[in-house]
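**Q** Sequence and predicted structure are below.
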Amino acid sequence: MTTHLQINDQFPDLVLPDQDNKLVQLSQFTQPGLLDQRLGFDDGYPLIVIFLRGFFCPRDQQQMRQMVEFQDELAVNYARLVTVSVDAPIVNAAFRAGLGATWTFLSDESRRTITRLNILDETEGEYAYRAQPYTFVLRPTLQIHAIYNGWYFVGRPTLEELRHDLRAIMETRSDYTYETYNQPEIKQIRIPQQEWENGAPPAGSNGLPVSYGNILWFDVDTGVGMIAQVDSNQNIFFHFTAIPGQGYRTIKHGVAVKFEIVSGQHGLSARNIQLIN
C-alpha cells in the first residue's frame, strides 16, 4: 500500500500523544506567534512530518541523525518538525533523548493514523505493522507541499531538498520582504534601535498616553510579554524592543514599569517601557 495523499491535498490535523504523553494537535505547530498576530501576519509556518518504522531501524536512525544536524537551522528558519511512530511515548522519549533531538515525537500506538493515511507496512516479519517511512512537508494550512517516499533510503529528502521546500513556502508569507517591516505601524511595536541610541526619551514626550503596571510575564524564547495595568483590567502586549537599550533585552516577572501605549489595528501595545525604582 502507498499513501493516497497527493500534493495540495489537505493533511489531517492529527491529535496524538507526544513523548511526555501529552496530547498534541498538528495545527499547533503551524500557528502564527503572538508577535505575528499583533503585527497582522497570520500566515503561519511550515511543518515537516516524518513517519518512522521505529527506533530500531538503522535507516530511521540515520535520517534522525541528519535531522538533529538540521534542527537548529529549522529553528532560525521558523520551521517546525515532528516525527510519528507506533512506539509508546516512553520509548519515543528515550529515542529522542539519545539522539539529542529537541523536536516533538508523536506516538500512534493504535495504528489508526498510519492506517488512515494508507501507509501501514504489512511486509515486515520481525517488526510488523509499522509505518512506511514517508516524509510530508506541509504548508501552514496543513496542505501538502511535498511528499517523499522513503521505502528506500534514497527516497528520503536530503537537507538541501528540505531547504528548497521550506524556502518556497516561506516566500509566500506576507512579511517575507524587508519592506513589509519598514512600515510605521510595524516599527511602533518592533521599535528600531536608532530610537534609543541617545538614551530613552521621557515617557509621553511624543504625545502618546502613559500608563503604569507590572510585568505579567515575559517569554525569553520569543521576546514577547504582557503588562498588567494598575488602573485597568486590560493586559498590554509588548515586544522586547519596546524596552530601551541595545541588544536582546529581558525583564523579570512582577517588575513595576511605566510605558507608552500604542493603539494599533490588532490591539494595544506598550512601548518605551521603563522601570520604576
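**A** Here it is on my side, so go on.

**Q** Please count neighbours and contacts with C-alpha atoms only from this point.
**A** Will do.

**Q** What is the lengthiest helix in the chain packed up against?
**A** Taking DSSP state H as the criterion, the chain has its longest helix at helix 58-76. With contacts taken as 3 or more C-alpha pairs under 8 Å, 6 or more residues apart in numbering; DSSP states H and E, helix 58-76 sits against helix 89-99, helix 159-170.

**Q** Tabulate those helices (a markdown table), appending distance to residue 7 and mean neighbour count.
**A** A markdown table is the format used below for those (distance: least, C-alpha to C-alpha, whole Å; neighbours: other C-alpha atoms under 10 Å):
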| stretch | distance to residue 7 | mean neighbour count |
| --- | --- | --- |
| helix 89-99 | 29 | 17 |
| helix 159-170 | 12 | 16 |
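
**Q** Looking at those, which is nearest to residue 72?
**A** helix 159-170 (12.5 Å; C-alpha to C-alpha).

**Q** what's next to the closest one, contact-wise?
**A** Applying C-alpha atoms under 8 Å, 6 or more residues apart in numbering, the external contacts of helix 159-170 come out as 45, 46, 66, 67, 70, 79, 137, 139, 145, 146, 176.

**Q** shouldn't the first one be in contact with residue 79?
**A** If I follow you right, that is residue 45. Yes: between residue 45 and residue 79 there is a contact at 5.9 Å, judged by C-alpha atoms under 8 Å.

**Q** Neighbour count: those two, which is higher?
**A** residue 45 (24 against 21; other C-alpha atoms under 10 Å).

**Q** Regarding residue 109, what is its secondary structure?
**A** Counting by DSSP: H, G, I helix; E, B strand; the rest coil, the backbone at residue 109 sits in coil.

**Q** Please name the nearest non-neighbouring residue to it.
**A** Nearest non-adjacent residue to residue 109, counting by C-alpha to C-alpha, 6 or more residues apart in numbering: residue 86, 4.4 Å away.

**Q** One more to weigh against that first structure:
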Amino acid sequence: MRSDITQGAAFPDYELSDHTGKHRKLSELQGQDPMVVVLGRGGFCPKDRRQAEGLLELHREMEVGYCRLVTITTDNISQTNEYRNGVGAHWPFSPIRGASFRRISISRNTPTQPMIQ
C-alpha cells in the first residue's frame, strides 16, 4: 500500500475507468461532497458481495446526506458489471487489474491491521 494513503490524509486523485468504460477522476465522481472509496477484491469474493449488499442499504442514507460512494474492484469490466448489477448497486464501480493495480500502488492483499485504531 502507498505510504501516503493513511488515516486523515487526502486520497490520491486517481483517474480510472468506471463500469461503463469512461475514464473519470475520483474528484469528478466526488464533486463537492464527501465520498467513501471502497477497495474490494471483486464479485468472486462472497465477503465482498455481502459487503456490497450492505452498502446498498447504506448508500440510500448516504445520498440523503449528499455523500458519494465508489467501489474499486480487481475484476475486469465484464465481471464488474455482473457484480454491480447482481447486487443492485447504482453507484460507480471502477475495475482495475494487474498493471493498473501496480501503477496506483494499491495492495491486492487484505491488510491485517485496521486503518482506524
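**A** Everything's here; your move. As the structure is a computational prediction, the values presented were derived from the model and not from experiment.

**Q** who wins for most neighbours among the contacts of helix 159-170 of structure 1?
**A** The contacts of helix 159-170 of structure 1, ranked by neighbours (other C-alpha under 10 Å): first place residue 46, 28 neighbours.

**Q** That one corresponds to which position in structure 2?
**A** Counting by TM-score structural alignment, residue 46 of structure 1 lines up with residue 34 in structure 2.

**Q** if we can go back for a sec, make CSV out of the contacts of helix 159-170 of structure 1 and add distance to residue 184 of structure 1 and secondary structure.
**A** Shown next, in CSV, are these (distance: C-alpha to C-alpha, whole Å; DSSP: H, G, I helix; E, B strand; the rest coil):
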residue, distance to residue 184 of structure 1, secondary structure
45, 25, coil
46, 28, coil
66, 42, helix
67, 39, helix
70, 35, helix
79, 27, coil
137, 35, strand
139, 29, coil
145, 34, strand
146, 37, strand
176, 17, coil
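
**Q** Next up, the contacts around residue 219 of structure 1.
**A** So residue 219 of structure 1 contacts residue 225 (C-alpha under 8 Å, 6+ apart).

**Q** Could you report the distance from it to residue 237 of structure 1?
**A** Look at residue 219 of structure 1 and residue 237 of structure 1: by C-alpha to C-alpha, to the nearest Å, they are 12 Å apart.

**Q** re the thing from before, what about the residue nearest to residue 109 of structure 1, how many neighbours?
**A** Residues near residue 86 of structure 1, counting by other C-alpha under 10 Å: 23.

**Q** swap in residue 264 of structure 1?
**A** Neighbours of residue 264 of structure 1 under the rule other C-alpha under 10 Å: 15.

**Q** Would you mind measuring from it to residue 110 of structure 1?
**A** 47 Å.

**Q** Return the set of buried residues in the longest helix of structure 1.
**A** By neighbour count on 16 or more other C-alpha atoms under 10 Å, the buried set for helix 58-76 of structure 1 is 59, 60, 61, 63, 64, 67, 68, 71, 74.

**Q** whereabouts in structure 2 does the very next helix or strand once past it align?
**A** The first helix or strand that comes after helix 58-76 of structure 1 along the chain, using DSSP states H and E, is strand 80-85. The aligned range for strand 80-85 of structure 1 in structure 2 is 68-73, by TM-score structural alignment.

**Q** And stretch 211-227 of structure 1, by the same measure?
**A** Against structure 2, stretch 211-227 of structure 1 falls on no residues (TM-score structural alignment).

**Q** got it, and stretch 185-194 of structure 1?
**A** Mapped onto structure 2 with TM-score structural alignment as the criterion, stretch 185-194 of structure 1 occupies no residues.

**Q** Can you report how many residues neighbour residue 56 of structure 1?
**A** The burial count for residue 56 of structure 1: 11, using other C-alpha under 10 Å.

**Q** Assign whatever residue of structure 2 lines up with it to helix, strand or coil.
**A** Residue 56 of structure 1 maps onto residue 44 in structure 2, with residues paired by TM-score structural alignment. At residue 44 of structure 2 the chain is in coil, as set by three-state DSSP.

**Q** helices and strands around the host helix or strand of residue 228 of structure 1, which ones?
**A** Using DSSP H and E, residue 228 of structure 1 maps to strand 224-229. If you count contacts as 3+ C-alpha pairs under 8 Å, 6+ apart, strand 224-229 of structure 1 packs onto strand 210-219, strand 235-239.

**Q** now these in a markdown table, with distance to residue 117 of structure 1?
**A** Converted to a markdown table, those look like this (distance: least, C-alpha to C-alpha, whole Å):
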| stretch | distance to residue 117 of structure 1 |
| --- | --- |
| strand 210-219 | 37 |
| strand 235-239 | 41 |
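
**Q** got the contact list for the most centrally placed residue in structure 2?
**A** For structure 2, the residue sitting closest to the mean C-alpha position, by C-alpha atoms, centre = their mean, is residue 71 at 2.0 Å. Residues counted as contacts of residue 71 of structure 2 (C-alpha under 8 Å, 6+ apart) are 37, 38, 39, 40, 91, 92, 93, 94.
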